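In: Here is my input, please return the structure:
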Amino acid sequence: MSHLSSLIDLHCHSTASDGTLTPSDLVALAYQKGVKHLALTDHDTISGLDEAASTGDALGVNIISGVEFSAQWNNQGIHILGLNFDRQSPIIKSAVERQESSRFLRTKSISERLEKKGFEGLYEAALVSSSGQAPGRPHIASAMVEKGYVSNVSVAFKKYLGAGKVGDIRSVWPELNEVVGWIVDAGGIAIIAHPRKYNMTVTKLRSLIADFKASGGEGLEVITSGQKQGEIGLLADLCTKYELKGSLGSDFHSPTQPWVKLGAIPSLPKSVKPVWLDWALSV
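Out: Modelled structure (predicted):
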């Protein structure tokens, strides 16, 4: 079944969170790229899924329900993908309502911290940038650029919004086991998103995976954009060691980021059981 990988992308974002394409335009792009199975995994919201599914039905692209939940583990921010859940589940609906409220609170807290550094008006500008959706750090970064406080988004994250910086607030997020429970109880599968982007030692990553699996998590995102050589092999080995399924996704946000292309991701190693193996996907 691994040959299906070139036709599937299980991690991407739309204007429902911090992507730049509407759900419909995102699905249209997936169709152009030959993607047959697409999971829309916006941050802490499922508000784009119905629009994506409607366009998918029209174009023949299978839309898999998805979400990328923010969580914390040992006081570190972790992203957990929920895939193939019941999008009508009251558990998921309640979860995204809670997360979206937390996002507004977090953005306001970050803005207040940065205001003390002399950066004014960021919360209001972030709300405009997010078009009324729950804003996140990328929206604050865009606001900082727009107001001339920094030269570009990368600088905003490097100096003010990245891990360990003044604008890095994680305490609003629920614990890992609670987030995994939401996904499992809604009939979905929980995946650790981009495991090598958390700047963890392999020993700490193993500890995260052990706790994740004990909570009911079933998969690792083995392949995503921007990985370093050797990381795929490491994650494949961890899937084998912990008896986890493997997922893959571009983590696409915008066509203006040519280093992240929708659907342009390698196949899973043959040693890894694909997360979609039991979903009866057609080629």
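In: Only C-alpha atoms from now on, for both contacts and neighbour counts.
Out: Will do.
In: Can you report how many residues lie near residue 88?
Out: 9 (other CA atoms under 10 Å).
In: Would you do the same for the sequence below? I want to compare the two.
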Amino acid sequence: MRRAAGGGHYPGEVNIDLHTHSSASDGTDAPGTVVADAAAAGLDVVALTDHDTTAGWDEAARAAQRVGVALVRGTEVSARAGGVSVHVLSYLQDPTHPVLLGELAQARESRRSRARRMVELVAQDYPITWDDLLAQTVEGTTIGRPHIADALVAAGHVSDRSAAFATILRAGSPYYVAHYAPDAVAAVRAVVAAGGVPVFAHPGATVRGRVVDDATIEAMVEAGLAGLEADHRDHTPEQRDRLRDTARALGLFVTGSSDYHGAGKPNRLGENTTDRAVLEEIEARGFTDVVR
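Out: Sure, this is the predicted structure:
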């Protein structure tokens, strides 16, 4: 059984994936299954970072102790900057801190009401119902566009999530509705206030749409941003190099992650990984402990 050593030290080669999703948000597998699959994939450390929720933490922690993988508890916080969608990974935060808790609750409720409106709009041309969407979730799921996509797939309107996002659910489509998200700088401040370690998720992913400029990243750094997720399948080699240069210039660390969603995306556990020294820095700065 593989176990990372205590005290924030990881001797030898360590495989670390710091960005995964479960059925607590838009992944297809239960939190415990994600952790067990991480062990089967040869990972030593995995982070569960569901959108705007910590609902999967307890189940994931029990699985981590059972299968011998170290678990970094986290959240992917929705944010915006100048109309651009920004995702801030929060690691090892206090899950009860009122500032961050309030932002996450508001984002989840807005996501839910937004999804209801989008289902109403989509249903005018592609018959689906709210119950069809709920059938793609479990109790407590942070509801989002991926669940509308899954309902469209189940109804036979599209072949998979990617097809749904490329057409019916894309930003700018007649069915698209925005949802509440805090300003990116405010989101970073909320993470820091909760004792979390904030990392900008896939900041150069132009395949997802517009990305923020360096001035926005600098403002996030002033608010406490600690790192950039450079190694991600949505980044080209050139984008990865540019993000490393930006991180060096701003005194940030870089991470690499899979952004795993189970069957919801082609991303595979461990396809990008993070250096051991970076994980040790995250541990040293975080409010909560890594689960072993």
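In: Report the separation between residue 219 of structure 1 and residue 79 of structure 1.
Out: 13 Å (CA to CA, to the nearest Å).
In: need the helices for structure 1, in chain order.
Out: Assigned by DSSP state H, the helices in structure 1 fall at 23-32, 49-59, 90-115, 122-129, 137-146, 153-156, 176-185, 202-214, 231-242.
In: could these be laid out in TSV, adding distance to residue 255 of structure 1?
Out: TSV is the format used below for the helices of structure 1 (distance: least, CA to CA, whole Å):
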stretch	distance to residue 255 of structure 1
helix 23-32	9
helix 49-59	17
helix 90-115	25
helix 122-129	18
helix 137-146	16
helix 153-156	16
helix 176-185	29
helix 202-214	31
helix 231-242	24
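In: Out of those, which is closest to residue 162 of structure 1?
Out: helix 153-156 (8.0 Å; CA to CA).
In: Residue 216 of structure 2 versus the counterpart of residue 178 of structure 1 in structure 2, what's the distance?
Out: Aligned counterpart of residue 178 of structure 1 in structure 2: residue 186 (TM-score structural alignment). Distance of residue 186 of structure 2 to residue 216 of structure 2, given as CA to CA: 12 Å.
In: Overlap of the contact sets of residue 219 and residue 79 of structure 1?
Out: Each of residue 192 lies in contact with both residue 219 of structure 1 and residue 79 under the rule CA atoms under 8 Å, 6 or more residues apart in numbering.
In: higher neighbour count, the two?
Out: residue 219 (26 against 22).
In: Could you pull up the contacting residues of whatever residue of structure 2 lines up with that one?
Out: Taking TM-score structural alignment, the alignment pairs residue 219 of structure 1 with residue 227 from structure 2. By CA under 8 Å, 6+ apart, residue 227 of structure 2 lies in contact with 198, 199, 200, 247, 252, 253, 254, 255.
In: Please apply the same query to residue 30 of structure 1.
Out: 36, 38, 61, 262, 263.
In: one more time with 7 Å
Out: Applying CA atoms under 7 Å, 6 or more residues apart in numbering to residue 30 of structure 1 gives the contacts residue 262.
In: What of residue 61 of structure 2?
Out: Going by CA under 7 Å, 6+ apart, the list of residues near residue 61 of structure 2 reads 71, 291.
In: To which residue of structure 1 is it aligned?
Out: In structure 1, the residue paired with residue 61 of structure 2 is residue 53, using TM-score structural alignment.
In: Name the surrounding residues that touch stretch 263-276 of structure 2.
Out: Looking at what lies outside stretch 263-276 of structure 2 - CA under 7 Å, 6+ apart - the contacts are 10, 14-17, 27-28, 38, 41, 43, 161, 231-232, 255-261.
In: taking the residues you listed one by one, which sit in strands?
Out: 16, 17, 231, 255, 256 (DSSP state E).
In: how many neighbours does the aligned residue in structure 1 for the fourth one have?
Out: This means residue 255 of structure 2. Aligned by TM-score structural alignment, residue 255 of structure 2 pairs with residue 247 of structure 1. When counting by other CA under 10 Å, one arrives at 29 neighbours for residue 247 of structure 1.
In: Wait, residue 247 of structure 1 touches residue 232, no?
Out: No: using CA atoms under 7 Å, residue 247 of structure 1 makes no contact with residue 232, being 11.3 Å away.
In: Give me the common contacts of these two.
Out: Taking CA under 7 Å, 6+ apart as the contact rule, residue 247 of structure 1 and residue 232 both touch 222, 223.
In: list the contacts for the residue nearest the centre of structure 1?
Out: Most central in structure 1 under CA atoms, centre = their mean is residue 68, positioned 4.0 Å from the mean C-alpha point. Neighbouring residues of residue 68 of structure 1 by CA under 7 Å, 6+ apart: 41, 42, 43, 44, 79, 80, 81, 82.
In: In contact with the residue mapped onto the last one from structure 2, which residues?
Out: With TM-score structural alignment as the criterion, residue 82 of structure 1 lines up with residue 90 in structure 2. For residue 90 of structure 2, the set of contacting residues under the criterion of CA under 7 Å, 6+ apart consists of 74, 75, 76, 77, 191, 196, 197, 198, 199.
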